[in-house]
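Visitor: One predicted model, sequence on top.
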Amino acid sequence: MIRVLVVDDHAIVRQGLEQLLGTAADVELVGSAGDGGRAVELAVELRPDVVLMDLAMPVLDGVQATAQITAELPGTRVIILTSYGDESRIVAALDAGAQGYLLKHTDPDALLDGVRAAHNGGAPLDPRAGRVLLDRRNRAPGVRDLTQRETEVLELVAEGLANKQIARRLGISERTVKAHLTNVFQATGAQDRVQAALWARDHLHPIHPIHPTDG
């Protein structure tokens, strides 16, 4: 039996998912949450096999909640189920540890198959998400590979801020900062923060331009 936790801030969506899961003989709904903070609490308490996770939610968004759940429960698979199909959200969610990314217009049978696939170690991806990742992989590393949030994190790294300071400055969790940095390192080819900072100075607008009179 696949134990599933449903997370969405819209009650009608949660109810629809609960009804759908109830039609599958091999799936058991163990709980539901209306915000990311409650999702983390329930996940730790219930230890579901799969979490169906919305993205835009109060308290913690889906990316932050996913990062915390996958860090705390590495055996739990998180599938993002959202209306958003833009590159920045897809990459942020997968970097946070999501096992799959599906859109809410997904056929009900395909959604159930996605739950089964994630439980078995697969990575269910909406075709749009798959195309985004393929296009991203085929592009040469460069500024265009970085989302706006990743660029902001990189700029603050170049300023010399630690992860905790970056998290406080941007209003995100430290785990999310680490997830963004992982993608920054991959996109720029940097092996550490120093190399990333040097890359930023060569490819981004300087944070603090150095003039000859500065000594």
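Guide: Received, thanks.
Visitor: only C-alpha atoms for contact and neighbour calcs from this point on.
Guide: Fine.
Visitor: residue ranges for the strands of the protein, please.
Guide: For the chain, applying DSSP state E gives strands covering 2-7, 27-33, 50-53, 77-82, 100-103.
Visitor: Any idea which of these gets closest to Phe185?
Guide: Nearest of these to Phe185, taken as Cα to Cα: strand 100-103 at 22.2 Å.
Visitor: Presented hereafter is structure B, for comparison with structure A:
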Amino acid sequence: MDSTYTILIADDHPLFRNALFQSVHMAISGANILEADSITGLFDLLAKEEPDLLLLDLKMPGANGMSGLIQLRCDYPHLPIVVISASEEPAVIAQVKRHGAFGFIPKSSDMRALVNALNQVLEGNMFFPETVADFGSEKNRLAEKIASLTPQQHKVLGMLSDGLLNKQIAYELNVSEATIKAHMTAIFRKLDVKNRTQAVILIQQLESETQ
């Protein structure tokens, strides 16, 4: 495929990032390829560039589970994002889809599969493995609960799972403790839990699917 596409690769593993760089070059002749190895570096690039496609690894410095994808979707709602991940669980793929990604490509994909996926996405078609259709009902319910959180609520839940107290979370997010308590109430309602412990157990279940 000949094009002047600008493709942004965000992955913290140099070897895989280089392999993906070479794969994209082979798939898309003449593409302008940019690279980022952290969430901070990614947002710095996005402040200066307008890529046609972002290839995003879920696990990078500065990202907590789906938080990077959620923040990107919030700040850049029109940017096509394709997650490329070593996690191939249906639960992960379903989460990625629900959080607004345009596609999901397993890192285990061979060159032909990668080229096919990239071509489909650049032609405007979403690309997800068929396994997402077989997503179990229990995991599906958990995915929907987590996906119902706002970006700010997701941040609060992430800090909660890290063991931070309400006042610590309030300090980190530069809001009042009352605001955090309101977020907690909304989070508990959306996740259908009664306390912090139950909420942490749910987020740990989700994170275990992305290992």
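Guide: Ah, there it is. Computed from a prediction, not measured in an experiment: that's the story for all the values here.
Visitor: Please report the TM-score between the two superposed chains.
Guide: The TM-score (TM-score structural alignment, normalised by the length of the second structure) is 0.64; 168 aligned residues with a Cα RMSD of 3.6 Å.
Visitor: Is it possible to get a markdown table of the strands of the first structure that adds distance to Asn120 of the first structure and mean neighbour count?
Guide: Output for the strands of the first structure, formatted as a markdown table (distance: least, Cα to Cα, whole Å; neighbours: other Cα atoms under 10 Å):
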| stretch | distance to Asn120 of the first structure | mean neighbour count |
| --- | --- | --- |
| strand 2-7 | 10 | 24 |
| strand 27-33 | 13 | 19 |
| strand 50-53 | 10 | 27 |
| strand 77-82 | 9 | 27 |
| strand 100-103 | 12 | 24 |
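Visitor: Need those in TSV (columns: distance to Leu20 of the first structure).
Guide: Output for these, formatted as TSV (distance: least, Cα to Cα, whole Å):
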stretch	distance to Leu20 of the first structure
strand 2-7	11
strand 27-33	10
strand 50-53	12
strand 77-82	14
strand 100-103	15
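Visitor: Starting from Val51 of the first structure, give me the distance back to the residue nearest to the spatial centre of the first structure.
Guide: In the first structure, the residue lying closest to the centroid (Cα atoms, centre = their mean) is Ala93, at 1.6 Å. Ala93 of the first structure sits 13 Å away from Val51 of the first structure, going by Cα to Cα, to the nearest Å.
Visitor: Could you do Thr66 of the first structure as well?
Guide: Distance of Thr66 of the first structure to Val51 of the first structure, given as Cα to Cα: 9 Å.
Visitor: where do the contact lists of these two overlap?
Guide: Listed as contacting both Thr66 of the first structure and Val51 by Cα atoms under 8 Å, 6 or more residues apart in numbering are Val78.
Visitor: The residue nearest to the centre of the first structure: what's it in contact with?
Guide: The contact partners of Ala93 of the first structure, by Cα under 8 Å, 6+ apart, come to 62-63, 66, 80.
Visitor: Tell me which residue of the second structure matches up with it.
Guide: The equivalent of Ala93 of the first structure in the second structure is Val96 (alignment by TM-score structural alignment).
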